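Enquirer: Provided below for reference: sequence and predicted model.
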Amino acid sequence: MTVSSLIMNLQSIYSFMIIGYVLLSWLPNARESFIGVWLGKLVEPYLGIFRRFIPPIGGMLDLSPIIAIFALRFIAFGVIAVLEFILNMF
């Protein structure tokens, strides 16, 4: 397994965790379950960064998870590009 595939796999896993956390908000009391609390501890610190700058639309529609997933993807590609550049120097 290469470093780039590892980074992309980790990015995909974290993106699915964000999606799962968002889907839990649609179910009553699901975020208070063991899985909801566990996902919240892992995902909320990252989502909180985006929620400070992106207010919900109409008070109900929170777009910050979508923007957070796009940003995570760009960060992963950026890290891969930097690592490949560094590794190609040697």
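Expert: Here it is on my side, so go on.

Enquirer: can we go C-alpha only for contacts and neighbour counts from here?
Expert: OK.

Enquirer: following the host helix or strand of residue 8, which helix or strand comes up?
Expert: Using DSSP states H and E, residue 8 maps to helix 3-24. Counting by DSSP H and E, the next helix or strand C-terminal to helix 3-24 is helix 34-51.

Enquirer: what comes up buried for that following helix?
Expert: 36, 39-40, 43-44, 47, 50-51 (16 or more other Cα atoms under 10 Å).

Enquirer: try this one side by side with the last:
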Amino acid sequence: MTPVSHSIALASTRGQIADFVEALVLVYTLVIIAHLLISIVQSAGVRIPYNTFTSSVIGFLRDAAEPYLAFFRRFIPPLGPFDLSPIVAIILLRIVGGVVVSLVQG
């Protein structure tokens, strides 16, 4: 393998890894937002019809988002009825994700 083709292959691989990390950050951001929206709907008193599919989706969103959000809730207390920790969590996730993507791309 020539040095030029090796560097092209490495650049291509790095680009693919960066794209994957960027997509992962986006998907996790969407999971957090979906979890928050469902939490808001449920706290407003709206009953989501129970079936195994919706129960599984709600359980997945809770299990995926809550550990990350709980970390921020330890440091950022709610201001009355408003919980600002998800906003800070999403902003920090996007910033760190952008830095990681930049580092991987080189």
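Expert: Done, it's in. Small disclaimer: the values here were computed from a predicted structure and weren't measured.

Enquirer: What would you report as the TM-score here?
Expert: Laid over one another, the chains give 0.80 as their TM-score (TM-score structural alignment, normalised by the length of the first structure), with 83 aligned residues with a Cα RMSD of 1.9 Å.

Enquirer: just to revisit the earlier point, may I ask which two of the buried residues of helix 34-51 of the first structure are separated the most?
Expert: For those, the farthest-apart pair by Cα to Cα is 36 and 50; their separation is 19.6 Å.

Enquirer: ok, the residue nearest the centre of the second structure - contacts?
Expert: For the second structure, the residue sitting closest to the mean C-alpha position, by Cα atoms, centre = their mean, is residue 28 at 2.2 Å. With Cα atoms under 8 Å, 6 or more residues apart in numbering as the criterion, the residues that contact residue 28 of the second structure are residue 65.

Enquirer: which residue lines up with residue 35 of the second structure in the first structure?
Expert: Aligning on TM-score structural alignment places residue 35 of the second structure opposite residue 21 in the first structure.

Enquirer: That match is in contact with residue 40, isn't it?
Expert: Yes. Counting by Cα atoms under 8 Å, residue 40 is a contact partner of residue 21 of the first structure at 6.9 Å.

Enquirer: still on that earlier bit, what's the mean distance for the helix holding residue 8 of the first structure versus the second structure?
Expert: Following the fit onto the second structure, the mean deviation recorded for helix 3-24 of the first structure is 0.7 Å by mean Cα distance after the TM-score superposition for the first structure.
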